[in-house]
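Student: my questions concern the predicted model and sequence given below.
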Amino acid sequence: MIVQIQGNVKFPITLDPTVWIFDDRKMTFDQVFHPEKAKAEEEEEDEIKRKSLRFTREVYQQKLNPPVNKSIRRQEKEQILKGTFLMPLKPFLHTSEPDSEVKEAALVTDEGEQTISADQLAESVLLFAEEGKPLKENGPVHLYFNDGSNRSHPIKGIKKIVMK
């Protein structure tokens, strides 16, 4: 359940997608491929937060201890348990510091090797959780191009990324 970034890089690194569920950089499938739908959900969430803050201020004015807002935590937990999440690949590639001469990357999968440009790889996202569960079948990650051109046919079963 790990993915290695190696090849013509200064620092070969190993990624563990199973811990990304706790990473703040993760994005939902809708945030990446349906931004208008995700924006509507965020606005609804912001409205709930505003109401919560207003309630908390009113309670403070009465000099009472504010109650813990368990509904928001419960909502976040349900989202994690049921959500489909992707992680941008760019920060990890930046950390590995590829050589300036790197032009392409080989994605080593269960079914062989697929080569894509380094720029296209940097602008890609990795699907690591579907319906709140790690990708065990055809996993640990699936690669989607940010433009959505391979949304129906992602590159699956990536075990290693070799920068060339």
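Tutor: Ah, there it is. Note that the structure is a prediction, hence the values are computed from the model and not measured.
Student: switch to C-alpha atoms for all contacts and neighbour counts from now on
Tutor: Noted.
Student: state the helix or strand in which the closest residue to Met1 other than its chain neighbours lies.
Tutor: The shortest distance from Met1 to any non-neighbouring residue, by CA to CA, 6 or more residues apart in numbering, is to Pro140 (5.1 Å). Pro140 belongs to no helix or strand when assigned by DSSP states H and E.
Student: next up, a structure to set beside the first:
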Amino acid sequence: MADIITVTGAVSHRITIDPSVWIFDDRKIDLAHFTGDLDEVQDDVPAYLKGTGAQWDKELKEGSLPPSESRSMIKERKALIGDYAMRLSWFLDNAQPDPTAVSLKLHREEGEPITLPLSQARRAILQFSKDGKPIRENGPVLLYLPDMWKQKESPIDRIVSFELI
């Protein structure tokens, strides 16, 4: 099983993604509260950056304080017991697909590759954590499309790379 997933093909930037560090990303989706509706998940990167910028400005003006122990401990404990995912679209956007790209081929460690229309792949989520631990068996990520999540279908597993075609 590969721990790093590559994004290649018809892209401006070939990238590698490491799901083991996503636990620290504020954009992660808590699957305990996820219904499969991607509209409920904030996909607004400018809002994320605006919040980060506001915090930066505040710390420049007022100085920074160390995190309170109780708040940070609660967040750390929650991260160690939850199931989390990230939207695939964030990584596809970073790779900057060519305008000619229409499909995403999922290369898997075992089994035939799966090809999805790019519009459908953009709505996928990648589960990277189960019970607060990286997904080792069948991982490092499990791909769910919104309908798969809603209908509790088995995810696409054993993904080693994404290729835009």
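Tutor: Everything's here; your move. In this text, all values refer to a predicted model and were calculated from it rather than measured experimentally.
Student: TM between them?
Tutor: Here the TM-score for the pair of chains, by TM-score structural alignment, normalised by the length of the first structure, is 0.74; 133 aligned residues with a CA RMSD of 2.0 Å.
Student: just checking, Pro117 of the second structure touches Arg123?
Tutor: No. Counting by CA atoms under 8 Å, Arg123 is not a contact partner of Pro117 of the second structure; they are 10.4 Å apart.
Student: please name the residues that touch Lys105 of the second structure.
Tutor: 113-116, 162-165 (CA atoms under 8 Å, 6 or more residues apart in numbering).
Student: what stretch of the first structure does the helix with the most length in the second structure fall on?
Tutor: Looking across the second structure with DSSP state H, the single longest helix is helix 45-62. Counting by TM-score structural alignment, helix 45-62 of the second structure pairs with no residue of the first structure.
Student: show the subsequent helix or strand relative to that helix.
Tutor: Next in line after helix 45-62 of the second structure, if elements are assigned by DSSP H and E, sits helix 69-79.
Student: how much does the helix or strand that that following helix is followed by stray from the first structure?
Tutor: Downstream of helix 69-79 of the second structure, the next assigned helix or strand under DSSP H and E is strand 84-87. Compared with the first structure after the fit, strand 84-87 of the second structure shows a mean deviation of 0.5 Å (mean CA distance after the TM-score superposition for the first structure).
Student: show residues contacting strand 84-87 of the second structure.
Tutor: Applying CA under 8 Å, 6+ apart, the external contacts of strand 84-87 of the second structure come out as 22-23, 27-31, 122-130, 132.
Student: same thing but at 7 Å, please
Tutor: Residues outside strand 84-87 of the second structure that contact it (CA atoms under 7 Å, 6 or more residues apart in numbering): 28-31, 124-130.
Student: biggest separation within those residues, which pair?
Tutor: Spatially, the most separated pair among the contacts of strand 84-87 of the second structure is Ala124 and Lys130, at 17.3 Å (CA to CA).
Student: those two: which has the busier surroundings?
Tutor: A count of neighbours by other CA atoms under 10 Å puts Ala124 above the other of Ala124 of the second structure and Lys130, at 22 against 17.
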